[in-house]
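In: Pasting a predicted model and its sequence here:
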Amino acid sequence: MVQNQPGVLQMIRAPFLSSILSPLLAGTLLAVAVNQSFSLLGFVLVMVMGIGLHAATNVYNDIYDTLQGTDRVNVHRNQFSGGSGILIRFPELQGKMFFLARFSLVIALLATIGLMFVIDRALWPFLWGLYLLSAFFSKYYTAAPFKLASRGFGEVSVLFAFGPMAVLVAAVSQGVGLHPAVLVAMPITGLSTLSILLLGQLIDLPADKETGKLGVAARAGTKATAYLFVLVQFLLISNVLVLGLGFMKSSWPVLISLVPYAAMLPSIAHLAIQYHDNEDELKKAAGKNVQLHLAFSILLTIGLGFCLLT
């Protein structure tokens, strides 16, 4: 039976683009609260920039995980971790996927250039520094010679890319730099995305170890990584509490984003710790954690939106 080739949305793993939307929306809303003004053009351009960079990251990750053998030996691939497996089923698409990754970076580059005409010149160094570092992470998270994910820097790059870097570039697109409100909120979304990565590493551990992709799970072990996952979630909760209760009197609506944590985190943490070396049970935890991530991201955006009305 002939398989239909995947489309562009499948190749860029479009459902995972939600991970970049939350920090971009958070940074934008915080900047609007600070500046009391909104640039529609700046918002559109930073969304194009962020989505372009994330799409390139997803495609490059798929390409190099396949070329380095990780995806080929991964028997626990699922919708939450382990890559798409597109190049295993359709190796003839490698050239197209390289083009797609590069094209996504070019689109992000054009959006970055466009933002130069929207923001103050004093913010240009932030804009270009963030684009260049993001583009570097995009390719070299898995690609040689740096292979960040294989050398213990993958977790740090994910934390920064989906937290401080994305939040800051969104704020910059609205004409705001390192304002205290932006600084306090920077880690939140990065911690949320990092939690997804950590459970994914536990599921993919056998394949990662076999091919030398040595993230924190391969280096520290499954039990320690499960506890690290829980710690990351509690750091996120603490960060939201600081933003909502201890920083600005008008930011209390962001606390609604913690409602899903009260409802879902106990069972997810139990699964992660109890079954830290059981891939099948971890897949259940990963599925619930993605649901938690999405619910949190939506409510965080809504909460920040309500902050503008208080």
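Out: Right, received. Where do you want to start? Numbering: from 1, shown residues only.
In: switch to C-alpha atoms for all contacts and neighbour counts from now on
Out: Will do.
In: got a list of contacts for the one helix or strand Tyr227 maps to?
Out: Taking DSSP states H and E as the criterion, Tyr227 maps to helix 222-245. Helix 222-245 is contacted by residues 181, 184-185, 187-188, 191-192, 194-195, 198-199, 202, 216-217, 251-255, 258, 269, 272-273, 276-277 when judged by Cα atoms under 8 Å, 6 or more residues apart in numbering.
In: Of these, which belong to strands?
Out: Judged by DSSP state E, strands contain none of the contacts of helix 222-245.
In: Would you mind measuring the gap between the ends of stretch 106-125?
Out: 19 Å (Cα to Cα, to the nearest Å).
In: Pasting the second one now:
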Amino acid sequence: MMGIYRNWFLASRPWSFTMTAISVSVGSALAAIDGPFDWPLALLALLSAILLHAATNLINDYYDVVNGVDTVQAATAQYRPHPLVEGLLPREHVRLVAYGLFILAALIGIYLTLVCGVVVLIIGLVGLLAGLTYTAPPLKYKYVALGEVSVFLMWGPLMVEGAYFVQRQSLSISAFWVSLPFGVLVALVLLANNIRDIDHDHRRGIRTLAILLGHRLGLNTYLSLMVLAYAGILVLALTGVLTMWVLIIFASFPLAVKLLRQMKRAVPANADALTAKLDTAFGLLLVVSLIIEGLVG
């Protein structure tokens, strides 16, 4: 019985939820700086976002397997557990559980809409549509080089602004600007994955941004966007959008340099996981800087 629970747990890719937790925490922390803070609403927003993320992971894997993209030969299945590829979970059960999680996320979203306002509904519907059609028909936009754009928008502006709105019942231009660097880094997780999988994905007949750019230009884009994310933090500090506390994020810069050197030498099999590790360090430092700003100004 424990093995079944473990398979479901791993299939949801729980290690990726840190990115969702960080995006929601950034929006919530910015809202706390601007006024009173409601913990129950913040936790509901976080729970809804994580349920939506888990549902998206499951439905993504389901259609990747059905469409022949994820196989036992895929690099993803070589370095991380992939219960669906390994035949440890029935495909149809994965699809149904994914839809169930989408429904649970939607129910929380409806409650937050009633309490906080219609903007929550709009953001939630966009997120729901993005998650449902990532690899599923009719859009299947992951297969037409739009995955990185979607990830940037979801984990950047939409998730951060959504968490902010739940607290303040208004949107914030500052939250928008603050969301951009972290959104870029989350998108780089997918770009790293797709650079590694260029040959495999090409054989499977799908088009990713990495395939359109090619290996060399894809790596240069990865490098440039990572530098841009850190430059964005510097701009936020110098323009007064955030206080100088945000510069503690540069404590993670040596990790970024190490990762870029690795990627230039040879794209590692766990390139996406290594990028996610950097994202976590960057994002946690961002959240810490916002907490400090809220406490001491």
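Out: Nice, I can see it. The structure displayed is predicted, hence computed values, not measured ones.
In: TM between them?
Out: Aligned and superposed, the two chains score 0.92 in TM-score terms (TM-score structural alignment, normalised by the length of structure 2); 294 aligned residues with a Cα RMSD of 2.1 Å.
In: re earlier: which residue range of structure 2 does the helix holding Tyr227 of structure 1 align onto?
Out: Helix 222-245 of structure 1 lines up with residues 215-238 of structure 2 when matched by TM-score structural alignment.
In: list the buried ones in that stretch?
Out: For stretch 215-238 of structure 2, burial by neighbour count (16 or more other Cα atoms under 10 Å) applies to 215, 218-219, 221-223, 225-230, 232-234, 236.
In: What's the average distance for it when superposed on structure 1?
Out: Following the fit onto structure 1, the mean deviation recorded for stretch 215-238 of structure 2 is 1.2 Å by mean Cα distance after the TM-score superposition for structure 1.
In: Neighbours of Phe310 of structure 1, how many?
Out: Careful, residue 310 of structure 1 is Thr and not Phe. 10 (other Cα atoms under 10 Å).
In: And for it, nearest residue in space, chain neighbours not counted?
Out: For Thr310 of structure 1, ignoring the flanking residues on the chain, the nearest one in space by Cα to Cα, 6 or more residues apart in numbering is Ser250 at 5.9 Å.
In: same deal with Ile108 of structure 2?
Out: The nearest residue in space to Ile108 of structure 2 (Cα to Cα, 6+ apart) is Ser48, at 6.0 Å.
In: can you pull the contacts of the one you found?
Out: Going by Cα under 8 Å, 6+ apart, the list of residues near Ser48 of structure 2 reads 104-106, 108-109.
In: for Asp34 of structure 2, same thing?
Out: With Cα under 8 Å, 6+ apart, Asp34 of structure 2 has no contacts at all.
In: which ones among the contacts of Ser48 of structure 2 are found in helices?
Out: 104-106, 108-109 (DSSP state H).
In: Let me have those residues in TSV, extended by distance to Ala11 of structure 2 and neighbour count.
Out: TSV is the format used below for these (distance: Cα to Cα, whole Å; neighbours: other Cα atoms under 10 Å):
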residue	distance to Ala11 of structure 2	neighbour count
Leu104	18	17
Ala105	18	24
Ala106	21	21
Ile108	23	17
Gly109	24	24
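In: Determine which two of these are furthest apart.
Out: Leu104 and Gly109 (8.6 Å; Cα to Cα).
In: one step back: would you point out the most distant pair within the buried residues of stretch 215-238 of structure 2?
Out: His215 and Leu236 (31.6 Å).
In: my guess is Val172 of structure 1 meets Pro125, correct?
Out: No - using Cα atoms under 8 Å, Val172 of structure 1 is not in contact with Pro125, being 10.3 Å away.
In: higher neighbour count, the two?
Out: Val172 (26 against 10).
In: measure the more buried one to Leu294 of structure 1 for me?
Out: Separation of Val172 of structure 1 from Leu294 of structure 1 (Cα to Cα): 25 Å.
In: Equivalent analysis for Lys139 of structure 1, please.
Out: Remark: distance between Lys139 of structure 1 and Leu294 of structure 1 (Cα to Cα) = 25 Å.
In: Quick check: which helices or strands does the longest helix that structure 1 contains pack against?
Out: The single longest helix within structure 1, with elements called by DSSP H, is helix 180-210. With contacts defined as 3 or more Cα pairs under 8 Å, 6 or more residues apart in numbering; DSSP states H and E, helix 180-210 of structure 1 has these neighbours: helix 18-35, helix 70-73, helix 154-160, helix 166-173, helix 216-220, helix 222-245, helix 279-307.
In: can you rerun that using 6 Å?
Out: Packing partners of helix 180-210 of structure 1 (3 or more Cα pairs under 6 Å, 6 or more residues apart in numbering; DSSP states H and E): helix 70-73, helix 154-160, helix 222-245.
In: Turn these into JSON lines, columns for distance to Gly95 of structure 1.
Out: Formatted as JSON lines, these follow (distance: least, Cα to Cα, whole Å):
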{"stretch": "helix 70-73", "distance to Gly95 of structure 1": "18"}
{"stretch": "helix 154-160", "distance to Gly95 of structure 1": "25"}
{"stretch": "helix 222-245", "distance to Gly95 of structure 1": "36"}
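In: Which one of those lies nearest to Leu30 of structure 1?
Out: With Cα to Cα as the criterion, Leu30 of structure 1 lies closest to helix 222-245 of those, at 11.1 Å.
In: where does that closest one sit relative to the chain's centre, distance-wise?
Out: Remark: helix 222-245 of structure 1 is offset 16 Å from the chain centroid, using Cα atoms, centre = their mean, to the nearest Å.
In: Looking at structure 1, name the residue matched to Thr71 of structure 2.
Out: Under the alignment (TM-score structural alignment), Thr71 of structure 2 maps onto Arg72 of structure 1.
In: What separation do you get for the closest residue in space to that match that isn't next to it in sequence and His179 of structure 1?
Out: Once flanking residues are discounted, Arg72 of structure 1 sits nearest to Thr66: 6.2 Å by Cα to Cα, 6+ apart. Distance, Thr66 of structure 1 to His179 of structure 1, using Cα to Cα: 41 Å.
In: Sweet, I'm off.
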